[in-house]
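K.L.:
Need coordinates for the following:
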Amino acid sequence: MTKAVIIYGGHTRKSRLKGVLDRAEKFLSENHFVFETIYVHELPAQDLISANFKSESIIDANAKVAAAEVVIIVTPTYKASYSGILKTYLDLLPQKGFEGKTILPLVLGGSFGHLLVIDYALKPVLSALGARMILKGAFVLDTQIEYVENNQFQIDPLAEERLANVLQLVQEETRCSIPIHR
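P.N.:
As a prediction, the model looks like this:
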């Protein structure tokens, strides 16, 4: 079974970003991935802000990333970039923490004016962390996700199609990956 981790860079579990997270988790469950979700905003703030590499919570989160073959990054867009909460955590990953992993960025934003946040803000940092297999990713408008009830979200059909297509890339990539033994 393929191991995956989702890094949730939102500031609450109640925002529309959670709809994107729910969709990613549903995909992983349906396709028999073993996965965990790291809610960055629930890690100790003092450890994130002070870059406490010795924090048990940070060490535990980093171990989840290290064990994963697939990393899905879920983040809102703020000021034409990914969230600061996410950045504080990414700064605490080992220098090559994403080496050998398939990475999928999923971004929520207020307008298509921020569509390039994946390519110009997020991908350079992911590459600096050793990622070489960064999948296309998806940008979803916040207006394309609606809270319905009981912590459930409804995703606009166009956004749902984009998410389904990029999530399918994860399945295809992990099926095609053949370990090279040296």
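K.L.:
CA atoms for contacts and neighbours, from now on please.
P.N.:
Noted.
K.L.:
Quickly note the distance from residue 176 to residue 170.
P.N.:
10 Å (C-alpha to C-alpha, to the nearest Å).
K.L.:
quick one, which of those two is more surrounded?
P.N.:
Applying other C-alpha atoms under 10 Å to residue 176 and residue 170 shows that residue 170 carries more neighbours, namely 21 against 9.
K.L.:
quick one: the more buried one from residue 134, how far?
P.N.:
From residue 170 to residue 134 the distance is 10 Å (C-alpha to C-alpha).
K.L.:
same check, this time on residue 20
P.N.:
On the measure of C-alpha to C-alpha, residue 20 and residue 134 end up 18 Å apart.
K.L.:
One more sequence to fold, the one below, so I can look at both together:
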Amino acid sequence: MKILMISGTYNRQSRTWLMLEEARKHCDTYDVETEIVELCDYAITVGQKDTSHQISELVEKINESEAIIFSTPNYQGSISGLLKVAIDHIPERGLKNKSVGLISVSGGIGNMSQPLSHLRDIVSSLEGLAVATNIACHSDDFIRDEEGKSSISNEKILERVKDMVEELYRHTK
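P.N.:
Model (predicted):
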């Protein structure tokens, strides 16, 4: 079984990515193959006509995966533009019967779960199956050490990541 994890942030190794790293640790419990894709490494253009090798590669990775986790920063109460543009390149019915986990990371004031609602609708329109355990977290759920490295400090968030991975595994195996 393979779970593809897609980080929809413009910042490498951000809190959005850190949430996927935590999910990856739990995937090891189930001997699941994982891959984290950082969309900031891709040259993604607006529109369905993008024929770049990178978009084809991303769509192929999605096709080869049994489950997907989307992790996005909360930008203006929604998902990042980078993630939305990447998702727009997924073909119609491109998530058919795939289990999908959803993560949103907020940095400021606002509705932390709103991006999850948007993602849930998008996943449904592509015929994917969003699992019930989704994660909405805030910058307060993280701490930085002396070197500036972030880690997840909220035990409830850590437990939800574990639960989401378990749910993805159960729905996919």
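K.L.:
Let me see the TM-score of these two.
P.N.:
Superposed pair, TM-score by TM-score structural alignment, normalised by the length of the second structure: 0.88. Supporting alignment: 170 aligned residues with a C-alpha RMSD of 1.9 Å.
K.L.:
re the thing from before, residue 20 and residue 134 of the first structure - which one has more neighbours?
P.N.:
For the pair residue 20 of the first structure and residue 134, the greater number of neighbours falls to residue 20 (27 against 17), based on other C-alpha under 10 Å.
K.L.:
Would you check that that one makes contact with residue 75?
P.N.:
No: the criterion here is C-alpha atoms under 8 Å, and residue 20 of the first structure misses it with residue 75 at 9.2 Å.
K.L.:
Now for the two: what residues contact both?
P.N.:
Jointly contacting residue 20 of the first structure and residue 75 under the rule C-alpha atoms under 8 Å, 6 or more residues apart in numbering are 106, 108.
K.L.:
Mean distance of the longest helix seen in the second structure to its aligned residues in the first structure, please.
P.N.:
Secondary structure assigned by DSSP state H gives helix 155-172 as the longest helix of the second structure. Averaged over the aligned pairs, helix 155-172 of the second structure sits 1.6 Å from the first structure after superposition, using mean C-alpha distance after the TM-score superposition for the first structure.
K.L.:
Around the aligned partner of residue 155 of the first structure in the second structure, how many other residues sit close by?
P.N.:
Under the alignment defined by TM-score structural alignment, residue 155 of the first structure corresponds to residue 153 in the second structure. Residue 153 of the second structure has 14 neighbours, counted by other C-alpha under 10 Å.
K.L.:
roughly how far apart are residue 153 of the second structure and residue 159 of the second structure?
P.N.:
Taken as C-alpha to C-alpha, the span from residue 153 of the second structure to residue 159 of the second structure is 11 Å.
K.L.:
ok so residue 137 of the second structure is a helix residue?
P.N.:
No: counting by DSSP: H, G, I helix; E, B strand; the rest coil, residue 137 of the second structure is not found in a helix; it is strand.
K.L.:
What's the match for it in the first structure?
P.N.:
Residue 137 of the second structure maps onto residue 140 in the first structure, by TM-score structural alignment.
K.L.:
so what's that match up against?
P.N.:
Applying C-alpha under 8 Å, 6+ apart, the residues contacting residue 140 of the first structure are 106, 107, 108, 109, 159.
K.L.:
Quick check: of those residues, which has the highest neighbour count?
P.N.:
residue 108 (29 neighbours).
K.L.:
mind listing the helices for the second structure?
P.N.:
Using DSSP H, helices in the second structure cover 15-29, 53-64, 81-88, 114-125, 155-172.
K.L.:
Against residue 143 of the second structure, how distant is the residue sitting nearest the centre point of the second structure?
P.N.:
With distances taken as C-alpha atoms, centre = their mean, the residue of the second structure nearest its centroid is residue 70 (1.7 Å). As judged by C-alpha to C-alpha, residue 70 of the second structure and residue 143 of the second structure stand 22 Å apart.
K.L.:
tell me the contacts of the residue mapped onto residue 168 of the second structure from the first structure?
P.N.:
Taking TM-score structural alignment, the alignment pairs residue 168 of the second structure with residue 170 from the first structure. By C-alpha under 8 Å, 6+ apart, residue 170 of the first structure lies in contact with 70, 102, 104, 135.
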